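A.B. asks: this one's sequence-less:
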């Protein structure tokens, strides 16, 4: 796959995933939509592993990675799908855009990394400030249900990020797709239990848009998007890959406004801009070489 197509694919998939999550729960229930998506993802991922003969490690170290990743995925996705009923779809992307800031704090605490420089701390403060503005916006315009949804997204983001940092602490030498299949497979029983206790039945009728969204998330969101992202990491400098986290939240908000009739206010955009500015400062060491190369290019 040409790297330009992979890069554009990641942006489009990540930007459309929040809206697809919201659409997938229409009439189907959030638990059924989540379980169905993950089941499709595991089946497709396992088929790809088999067809291309990609190894799937099952030793104790790999099982530990699958268990940690599965636990963080279970909590993160369950809360995200529940919250999608109460918040703008674009805010899901914004909240998960904060994951680099959370990862820096957790890496400093768990891995002993010197990840909290002055610029990164300033970026974290701006990110928290933007988050506070968004919470204030939710309390004003959406009531307590929106605030609860935003809080659930924050907890989901922290849990998902904690899982990634913990996996880094464990160390993981498995192929990326194998890790994905193992992680989702480990979380699948939990998703099945949530569906059983929350809804307990297969919907009699699923709207075409909801069904399409479930299939899209299972195939593109869980398999193709993951493969394209790692393809970009392998062939592009880190600064270009990091730009994805700045592009997708804005694009997701615009898509929600255009395709789902979601109302955005100046206060909400101000909070988003604070978060994105914080991300730029946090990743300044990554972006700086790219900015320098841009300046040196002839006009």
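C.D. replies: Received the coordinates, thanks. None of the values given here were measured: they were computed from a predicted structure. Residues are numbered from 1 along each chain as shown.

A.B. asks: going forward, measure contacts between C-alpha atoms and count neighbours the same way
C.D. replies: OK.

A.B. asks: tell me which element residue 136 falls in.
C.D. replies: helix 118-141 (DSSP states H and E).

A.B. asks: got another, please set it beside the one above:
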């Protein structure tokens, strides 16, 4: 089941960039995010109410759902959507891969969960692979104030995503249903986006044409309802650190799709980058604890010295 959830998350979130790119042509970031999560929330409300599966939760839990909505279904996406004006997609992917480290740190802070012995080596391999994969984008970035702003927005958005992961862990530890908490969180996130759109005088009605409707439906149904439910299930089943490692595989799927539809040309450093990411992914879930082996080897060396 874990493998199925992991593959589903990677395949779905590795292709959502298509829908996001289409959306951006027809709506502002706030309105695009509003439509995506409003439809997602509505779908969950309908399914959960008609199936009798909607879980009633305490006021305190609602407050955490509201915070989760801000972190995962709202403000973090504003950061990412705005950041693309200042940084290229490669740099954004590199920064978002820091979710692996943010999740490990936050899990230790909030739940006293120590990362597995393989976490460090696997995360470094994955991060190194991402850097190689987008090496040309990184070296072509011009260092200026706008670049720093873009990096800052990506970092804030990624940390918000990580905090949302921690809130999901908190929900599941309390025995709360993922679909219900996601429903509440998406609703709160949508209401915040609606408030922002109204406050700033934005047009809430983008063109109701096929490209926009198909993209928003794909993002709402697959990218949000199914994608986030599968991802947060993974967070509860295998831990936030391991679940976040899936973020390193999104570019692999995205670039594979781009190869067939946009003529992306693979370079040698991109191939080596993919190999490093796959090696790190294998190591993350391997029973062979390389981190502990290296630590013990160092310890034995110091004793002999």
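C.D. replies: Received the coordinates, thanks. Note that the structure is a prediction, hence the values are computed from the model and not measured.

A.B. asks: Just give the TM-score of the two.
C.D. replies: Once superposed, the chains reach a TM-score of 0.73 (TM-score structural alignment, normalised by the length of the first structure), with 286 aligned residues with a C-alpha RMSD of 4.3 Å.

A.B. asks: How about residues contacting the helix holding residue 136 of the first structure?
C.D. replies: Contacts with helix 118-141 of the first structure, where a contact means C-alpha atoms under 8 Å, 6 or more residues apart in numbering, come from 98, 101, 144, 146-147, 150, 267-268, 270-284.

A.B. asks: Can you point out the buried residues in that helix?
C.D. replies: Residues of helix 118-141 of the first structure classed as buried by neighbour count (16 or more other C-alpha atoms under 10 Å): 119-131, 133-139.

A.B. asks: ok, now stretch 244-262 of the second structure?
C.D. replies: Residues of stretch 244-262 of the second structure classed as buried: 244-257 (neighbour count, 16+ other C-alpha under 10 Å).

A.B. asks: Considering the residues you listed, which is situated nearest to residue 94 of the second structure?
C.D. replies: residue 248 (8.6 Å; C-alpha to C-alpha).

A.B. asks: That closest one: what's its closest spatial neighbour, skipping adjacent residues?
C.D. replies: Computed as C-alpha to C-alpha, 6 or more residues apart in numbering, the closest residue to residue 248 of the second structure that is not its neighbour in sequence is residue 97, at 5.8 Å.

A.B. asks: Over to residue 193 of the second structure?
C.D. replies: Residue 193 of the second structure sits nearest to residue 34 (C-alpha to C-alpha, 6+ apart), 5.4 Å away.

A.B. asks: Report how many residues lie close to the one you found.
C.D. replies: When neighbours are counted by other C-alpha atoms under 10 Å, residue 34 of the second structure registers 26.

A.B. asks: Likewise for residue 239 of the first structure?
C.D. replies: Neighbour tally, residue 239 of the first structure, other C-alpha under 10 Å: 17.

A.B. asks: cool, residue 97 of the second structure as well?
C.D. replies: Residue 97 of the second structure has 25 neighbours, counted by other C-alpha under 10 Å.

A.B. asks: And residue 205 of the first structure, by the same measure?
C.D. replies: Other residues within reach of residue 205 of the first structure, judged by other C-alpha under 10 Å, total 9.

A.B. asks: That one pairs with which position in the second structure?
C.D. replies: Using TM-score structural alignment as the criterion, residue 205 of the first structure maps onto residue 207 of the second structure.

A.B. asks: still on that earlier bit, to which residue of the first structure is the residue nearest to residue 193 of the second structure aligned?
C.D. replies: Aligned against the first structure by TM-score structural alignment, residue 34 of the second structure finds its counterpart in residue 35.

A.B. asks: Mean per-residue distance, whichever strand or helix holds its match versus the second structure.
C.D. replies: In this structure, residue 35 of the first structure is located in helix 30-51 according to DSSP H and E. Following superposition, helix 30-51 of the first structure is found to deviate from the second structure by 0.8 Å on average (mean C-alpha distance after the TM-score superposition for the first structure).
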